[in-house]
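K.L.:
just coords:
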């Protein structure tokens, strides 16, 4: 009994310590919405018509490719985005996990398992840090937001339910921002497409992917219009990104595990490319995070961001320190680098590396050219004259005939 009481006190104390000594809520805190469209491959931006997303980008910033973490699956990457940690550091290493010591399995389709804090407590996501700073957070179905992490529960959240419309999700988020009492200043949003369509048909199925991406584009249009209607558009920062890309499956590119090791010598825990199951037609992810097909993108708009600015790449773990900077939060130890995102932010001095290299190389070439011209001019010798007249003292004397 004494041990149980001690355990309860320690757990309670941990929750108090995490958020101790922080100020009460502040309605003037910077505001941010983080949006993820699952499985939105980076090159969809150039391969498909997305006029509303392009308008969003033109009025803000674009990172053409975000290098995500391995394995390129939903739960590891969504947790990396909000913690700034690699999977081996935050502990969410796959969509399905098996704890051999305690004989526990984590599965997204098992509510009890996926909401057990033991799987999530190796890291502190940004919404916990935000709330420990005396602010309030909300979420529409972002992985982990329905879990009590570090003994902190999200102020407002919608548990995952794919049947809830995008419009309903947006309406809830905007209402939490604009309510008179205890408004939130940070929110996350998750939408399960175009991942599902990519799995079923593959990213190279132009017809079906075009249809779904058209829906995504309308979703972005609705989000922007609702923010404008709620008078949030000019004051709230919005980041749109994804967890991973999508690759076309092929039965011609298969490593048959049973040809390498007997089935009795292993246990299949997860049905991913890493587990080497036989793929069907369609698309999949989970492959090497160095592959461009696995990379998502990032677009952002708001008072913290430049307008009409584009850059090549960042790491997904860089998003976390950037968000902490925008919100004025002290970041937890992480694997990200704020300097990688400085060029996106209006309050940061930045030298864009490609432009800087171009300026330096151009300057060197110009100096080299000028130096060569000067040396050539100095070494130039006047051409000799055909006749040379010598001046003598008696040249002026008359000739004697």
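P.N.:
Right, received. Where do you want to start? None of the values given here were measured: they were computed from a predicted structure.

K.L.:
alpha carbons only for contacts and neighbour counts from here, please
P.N.:
OK.

K.L.:
what about residue 12, which helix or strand?
P.N.:
Assigning secondary structure by DSSP states H and E places residue 12 in helix 2-19.

K.L.:
That helix packs against which elements?
P.N.:
In terms of contacts (3 or more Cα pairs under 8 Å, 6 or more residues apart in numbering; DSSP states H and E), helix 2-19 is packed against helix 126-132.

K.L.:
I'd like the next helix or strand past the helix it packs on.
P.N.:
The element immediately downstream of helix 126-132 (helix or strand, assigned by DSSP H and E) is strand 137-140.

K.L.:
List of residues touching the following helix or strand past that next one?
P.N.:
For strand 137-140, the following helix or strand on the C-terminal side (DSSP H and E) is strand 156-158. Counting by Cα atoms under 8 Å, 6 or more residues apart in numbering, strand 156-158 makes contact with 137-141, 145-146, 169, 176, all of which sit outside it.

K.L.:
just the strands in this structure please.
P.N.:
Along the chain, counting by DSSP state E, strands occupy 31-37, 61-67, 97-99, 104-106, 137-140, 156-158, 186-191, 236-241, 247-248, 283-284, 298-301, 309-315.

K.L.:
Identify, out of the ones you listed, the most deeply packed stretch.
P.N.:
Per-stretch averages of neighbours, counted by mean count of other Cα atoms under 10 Å, single out strand 137-140 among these, with a mean of 28.

K.L.:
just how off-centre is that one within its chain?
P.N.:
Centroid separation between strand 137-140 and its chain, computed with Cα atoms, centre = their mean, to the nearest Å, is 18 Å.

K.L.:
residues contacting the nearest residue to residue 142 once chain neighbours are set aside?
P.N.:
Using Cα to Cα, 6 or more residues apart in numbering and skipping the chain neighbours, the partner closest in space to residue 142 is residue 190 (4.9 Å). Going by Cα under 8 Å, 6+ apart, residue 190 touches 35-38, 140-143.

K.L.:
Over to residue 240?
P.N.:
By Cα under 8 Å, 6+ apart, the residues touching residue 240 are 34-37, 298-300.

K.L.:
here's the one I want to compare it with:
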């Protein structure tokens, strides 16, 4: 009888230990960014692995980017739950009068300087709450924001293969529990690269690149199945892509040659920082005399721009081209025409335009034990991804972010 009781106690202990370990299993979130992945690519090309991932998970009709629909502002919006005017990365390039410096995505020393970045990105929030975070390329993750970086991160290098990135994620997941990241961010540039070069309606080139990317994502999805962990995967993109005819590039050098201002950026908007504020009305009138397909915006216009924490970085005046037109410096236009002749094309792909244009819309897909399966939701703004991830990981949501948990909370089980 004594032996029976001992065996019974051992069985109860073993079951209790198993149940406790099951309860203790903490959720993991892998946030994957597919740069330039337009909202309609999956429907058009039906990539095998992504389609399977979506069918058993959550899919949004589209995800609306913040303005401008550029890479750095929108990645950092997803990472912070703040609009660009509230987190400070107001464009891929902009001038900061207080620093007297021009931020640019190619300036590594500035990209890695945490003083340029407002808000509290997900990996910083995680680390501040004693949660290990990791990043294989995500805007801001190589900067010391609030003096914090992810426990594991890499300085950006576009030459690193996608499979190297995938393999590193597997290595992170194999770490002992105290060292294992519960938040992982990843970045793939494939569809942005091909979209810029050939435009978003060149099905042959897009399909070829997407097929390769889909195989690599498939390897990730398959590998994740081997881990007895509570892994939730969220796939987003930062913006879509629009066809711009070669003859629709507007010569910004000619347009602004007599303007007394520092002019930063081109493309879907140019920022003008006036040398003398008294010149504003005169400059606006001079620009408006142009018969070019552009809009001139006064940043002090309260109807269009309110609550701008980083107004100085936005500038005094914005030049915004019409839909399907793009601003470019004279030297760049010559290069654009040369590339068009080489590729035998009449269009290129660009972005940065108003989120009101559906071509700018991005994707949101999610799959994992936290999510309801087979669910499709309406279009929403990308500011709402942040509080969703906080909820899954049990992180406190910072006050005064733009995103709202109630927008995406219904997709959770």
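P.N.:
Yep, that arrived. Computed from a prediction, not measured in an experiment: that's the story for all the values here.

K.L.:
Near the closest residue to residue 281 of the first structure other than its chain neighbours, how many other residues are there?
P.N.:
Closest residue in space to residue 281 of the first structure, ignoring its immediate chain neighbours: residue 249 at 5.7 Å, by Cα to Cα, 6+ apart. Using other Cα atoms under 10 Å, the number of residues around residue 249 of the first structure comes to 21.

K.L.:
which residue lines up with residue 249 of the first structure in the second structure?
P.N.:
Alignment note: residue 249 of the first structure maps to residue 244 in the second structure; criterion TM-score structural alignment.

K.L.:
Would you check how far apart its match and residue 369 of the second structure are?
P.N.:
41 Å (Cα to Cα, to the nearest Å).

K.L.:
Cross-check the contact I'm expecting between residue 81 of the first structure and residue 320.
P.N.:
Yes. Counting by Cα atoms under 8 Å, residue 81 of the first structure does reach residue 320; the two are 5.9 Å apart.

K.L.:
Helices of the first structure, start to end?
P.N.:
Here the first structure has its helices, by DSSP state H, at 2-19, 44-47, 51-58, 74-83, 87-90, 111-114, 126-132, 166-178, 195-201, 206-229, 319-327, 353-379.

K.L.:
Please produce JSON lines containing those helices, extended by distance to residue 294 of the first structure.
P.N.:
Shown next, in JSON lines, are the helices of the first structure (distance: least, Cα to Cα, whole Å):
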{"stretch": "helix 2-19", "distance to residue 294 of the first structure": "35"}
{"stretch": "helix 44-47", "distance to residue 294 of the first structure": "12"}
{"stretch": "helix 51-58", "distance to residue 294 of the first structure": "20"}
{"stretch": "helix 74-83", "distance to residue 294 of the first structure": "11"}
{"stretch": "helix 87-90", "distance to residue 294 of the first structure": "16"}
{"stretch": "helix 111-114", "distance to residue 294 of the first structure": "25"}
{"stretch": "helix 126-132", "distance to residue 294 of the first structure": "24"}
{"stretch": "helix 166-178", "distance to residue 294 of the first structure": "25"}
{"stretch": "helix 195-201", "distance to residue 294 of the first structure": "12"}
{"stretch": "helix 206-229", "distance to residue 294 of the first structure": "16"}
{"stretch": "helix 319-327", "distance to residue 294 of the first structure": "17"}
{"stretch": "helix 353-379", "distance to residue 294 of the first structure": "24"}
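
K.L.:
which of the ones you listed sits most buried?
P.N.:
Comparing the helices of the first structure by mean neighbour count (mean count of other Cα under 10 Å), helix 74-83 ranks first with a mean of 25.

K.L.:
Next, the mean deviation of it compared to the second structure.
P.N.:
Its matched residues in the second structure lie on average 0.5 Å from helix 74-83 of the first structure after superposition (mean Cα distance after the TM-score superposition for the first structure).

K.L.:
which helices and strands sit right next to that helix?
P.N.:
Using 3+ Cα pairs under 8 Å, 6+ apart, helix 74-83 of the first structure sits against helix 87-90, helix 126-132, helix 319-327.

K.L.:
And the ones you listed: which comes nearest residue 44 of the first structure?
P.N.:
Judged by Cα to Cα, the one of these that comes nearest to residue 44 of the first structure is helix 319-327, at 20.7 Å.

K.L.:
okay, and that closest one goes to which residues in the second structure?
P.N.:
Under TM-score structural alignment, the match for helix 319-327 of the first structure is residues 385-393.

K.L.:
who touches that stretch?
P.N.:
By Cα under 8 Å, 6+ apart, the list of residues contacting stretch 385-393 of the second structure from outside reads 26-29, 78-81, 122, 182, 370, 396-397, 403-405, 408-409.

K.L.:
how close does it sit to the first structure?
P.N.:
Stretch 385-393 of the second structure sits 0.5 Å off on average (mean Cα distance after the TM-score superposition for the first structure).

K.L.:
and that stretch, how far from the chain's centre?
P.N.:
That offset, for stretch 385-393 of the second structure, works out to 15 Å (Cα atoms, centre = their mean).

K.L.:
Check stretch 337-357 of the first structure too.
P.N.:
Chain-centre distance of stretch 337-357 of the first structure: 16 Å, with Cα atoms, centre = their mean.

K.L.:
Same question for it: list its buried residues.
P.N.:
337-338, 340-345 (16 or more other Cα atoms under 10 Å).

K.L.:
how long is that stretch end to end?
P.N.:
21 Å.

K.L.:
same question, stretch 145-160 of the second structure
P.N.:
Stretch 145-160 of the second structure end-to-end distance (Cα to Cα) = 24 Å.
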